[in-house]
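Trainee: 3D, please:
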Amino acid sequence: MDDHTNETAERNWLEVELEDDMDEELEQAVDDTRVPPELRALLENRKKSSIDRTLYFNELLRLQGELVKLQDWVRHKGLKLVVLCEGRDSAGKGGAIKRITQRVNPRTCRVVALPAPSDREKTQWYFQRYVPHLPAAGEIVLFDRSWYNRAGVERVMGFASEAQVEDFFRDVPEFERMLVRSGIILVKYWFSITDEEQQLRFLMRIHDPIKQWKLSPMDLQSRVRWELYTKAKEDMFARTNIPEAPWHIVEGNDKKRARLNCIAHLLSVVPYEEVPHEEITLPERVFDPNYERRTLPPELYVPDRY
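Mentor: From the prediction side, this is the model:
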């Protein structure tokens, strides 16, 4: 086989791999655009994403490649990175987190999404249940909602008293300064959407059986209490936007732009470099001339329906 044939075969193989990557993202993109019949008329007036689809896919894969380099650097240098993702319900936190973690090693980059506190946890120091999830050296942790629940949903819904909320605001700046002093890189994102966009996304969830699980009673109440959440958010920014851990607002009405902007910003937070790796050579398979592969019973196999 000549060099030209080798290059052609390698290019075709890479194209197939890239197609697999694109298909994975395309599945999610199609899911984002599935429109229930009840909402088609309403969606006709919705502002479409202004970013070219090919550009979005190309940039997403490029940025995800950089995230792999960032993770390698974090492991190589023994850094500790914490990313908080906050925002209104349906603002796009989950979609952004999914794209950040899509290509990296889940053993050292994990997502923490804690449920409502148990009766026992309610009696603990407020930050106690979050501390065990903080990273060790070489790890990245993304919080899908965080200790800022107290400044948002707990405050607005009356799950925390005004005294507890005031204690939180007094304690959280020092808590975060302690984290930073311990060597943790703390990055805080707030995903922001308009009233109209949240309404539309909630309606999508109501009318789409695949997405109904995303809608909770708390989400419905967040619509009723939109203005209270706005006031709570503004108070939170005013009292917790500290130099050691400032807030970064991600405009989320355009999901695709929000994901790219968030990832690009995250990559700018840590001045990473590419870690040199030893060249990997696939070893030759060892063949045993006396080994015969057994024929397994057909009932063990998943039916070949596709």
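Trainee: Going by C-alpha atoms from here, please, whenever you check contacts or count neighbours.
Mentor: Noted.
Trainee: what's the distance between Arg201 and Asn253?
Mentor: To Asn253, Arg201 is 10 Å away according to C-alpha to C-alpha, to the nearest Å.
Trainee: higher neighbour count, those two?
Mentor: Using other C-alpha atoms under 10 Å as the criterion, Arg201 and Asn253 rank with Asn253 on top: 20 against 14.
Trainee: Is it correct that the more buried one is in contact with Glu196?
Mentor: No. Using C-alpha atoms under 8 Å, Asn253 is not in contact with Glu196; the gap is 9.6 Å.
Trainee: how far away is Trp125 from Arg205?
Mentor: Distance of Trp125 to Arg205, given as C-alpha to C-alpha: 35 Å.
Trainee: just Asn241 next, same as before
Mentor: Distance of Asn241 to Arg205, given as C-alpha to C-alpha: 32 Å.
Trainee: Glu24 now?
Mentor: 22 Å.
Trainee: Looking at Asn241 and Arg205, which is more packed in?
Mentor: A count of neighbours by other C-alpha under 10 Å puts Arg205 above the other of Asn241 and Arg205, at 17 against 14.
Trainee: Look at that one and give its secondary structure.
Mentor: Secondary structure, DSSP: H, G, I helix; E, B strand; the rest coil: Arg205 is helix.
Trainee: if I pick Arg99, what's in contact with it?
Mentor: When contacts are counted by C-alpha atoms under 8 Å, 6 or more residues apart in numbering, Arg99 is found next to 64, 259.
Trainee: Here is a second sequence; please produce its structure as well for comparison:
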Amino acid sequence: MENLTQKDVNKLNSTRGLKAILSKEPYNLERAIRYVNYERKLKKLQVELIRLQTWAIQNNERIIVLFEGRDAAGKGGAIRRITERINPRHMRIIALPKPNEDEKTQWYFQRYVEQFPKAGEMIFFDRSWYNRAVVEPVNGFCTQEEYEVFMNQVNDFERMILESGIRLVKIYMSINKKEQAKRFSEIKNDPLKQWKMTPVDERAQELWDEYTKYKRTMFSKTNTKISPWKVIRANRKTIARINVINHILKSIPYDKNTEV
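Mentor: Sure, this is the predicted structure:
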């Protein structure tokens, strides 16, 4: 990288900068500077997230942020950056397994409602009731009738959530097919991440077009004025994480002067 400014040199000469340079080979100074800039932005935004949470606690607010997106889109990574600095006693991350036999007999939304926030609490759904809008029909985990019932009920369900005073933020992490294939390859080759691959993940590339069809229907039916979707372009993880946090902060009218 040519024409480094003194500011760039100072960034690279910091602990964060040296870590960024040495973390990957071959060394790439431009990438290292981008990462330092990302870390600085992230820290500032995490301070704002603490303000948001403090405001929510003081005002008995209830907040739901749900994340959807294709497999390996970066939902979990974004949630970790959001939650790593806030008070764990007033937030929860929800990643529900497939329903058990009893849950299969219940109203579809029931097991999600049981996870809803109490006063002063923020919860983050790593996948949500929208499993039935895309993942389940694509993979044959629900019937056509169950899918249609869900699509007929979901907007009313979210209207009731909002009218009850719960704040709801819906985020969709979007990656392209090539990036998903690249991330799957990285997961398979990393012994610390191999557990993440599931049979559903294994078929995701093969079923790409089916996912796209159901995703488009989901947006056309559920991107409502009172409960809109925010699509975050997520091919670049660091940029996506910054954009996700910015969107959450803009979506909830917290008092930016809250002391932390």
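Trainee: Now the TM-score, please.
Mentor: Once superposed, chain against chain, the TM-score is 0.87 (TM-score structural alignment, normalised by the length of structure 2); 241 aligned residues with a C-alpha RMSD of 2.3 Å.
Trainee: who does the longest helix seen in structure 2 touch, helix- and strand-wise?
Mentor: Secondary structure assigned by DSSP state H gives helix 29-58 as the longest helix of structure 2. Using 3 or more C-alpha pairs under 8 Å, 6 or more residues apart in numbering; DSSP states H and E, the elements in contact with helix 29-58 of structure 2 are helix 6-12, helix 15-22, strand 121-126, helix 237-251.
Trainee: Quick one: closest of those to Lys213 of structure 2.
Mentor: strand 121-126 (21.5 Å; C-alpha to C-alpha).
Trainee: In structure 1, what range does the closest one match?
Mentor: With TM-score structural alignment applied, strand 121-126 of structure 2 matches the range 139-144 in structure 1.
Trainee: outside of the matching stretch, which residues touch it?
Mentor: If you take C-alpha under 8 Å, 6+ apart as the criterion, stretch 139-144 of structure 1 is touched by 71, 74-75, 78-86, 93-94, 97, 108-114, 133-135.
Trainee: So for the longest helix of structure 2, what gets flagged as buried?
Mentor: Neighbour counts over helix 29-58 of structure 2 (16 or more other C-alpha atoms under 10 Å) mark 29, 32-33, 35-36, 39, 42, 45-46, 48-57 as buried.
Trainee: Which residue range of structure 1 does the helix or strand that it is followed by align onto?
Mentor: Following helix 29-58 of structure 2 in sequence order, the next helix or strand is strand 62-69 (DSSP states H and E). Under TM-score structural alignment, the counterpart of strand 62-69 of structure 2 in structure 1 spans residues 80-87.
Trainee: One more: stretch 233-246 of structure 2?
Mentor: Alignment note (TM-score structural alignment): stretch 233-246 of structure 2 is matched to residues 251-264 of structure 1.
Trainee: Just the helices from the stretch 151-260 of structure 2, written as ranges.
Mentor: Secondary structure of the stretch 151-260 of structure 2 (DSSP state H, counting those that start in this stretch): helices at 177-188, 199-202, 208-222, 237-251.
Trainee: Can you check which part of structure 1 the shortest one sits on?
Mentor: Taking TM-score structural alignment as the measure, structure 1 aligns residues 217-220 with helix 199-202 of structure 2.
Trainee: So for structure 1, the centremost residue is which one?
Mentor: Nearest residue to the geometric centre of structure 1 (C-alpha atoms, centre = their mean): Ile97, 0.6 Å.
Trainee: any idea which element the residue mapped onto it from structure 2 lies in?
Mentor: Alignment note (TM-score structural alignment): Ile97 of structure 1 maps to Ile79 of structure 2. In the assignment (DSSP H and E), Ile79 of structure 2 maps to helix 75-83.
Trainee: sorry, back to before: so what's the match of Ile97 of structure 1 up against?
Mentor: For Ile79 of structure 2, the contacting residues are 124, 126, by C-alpha under 8 Å, 6+ apart.
Trainee: Val65 of structure 2 versus that one, what's the distance?
Mentor: Ile79 of structure 2 sits at a distance of 9 Å from Val65 of structure 2 (criterion: C-alpha to C-alpha).
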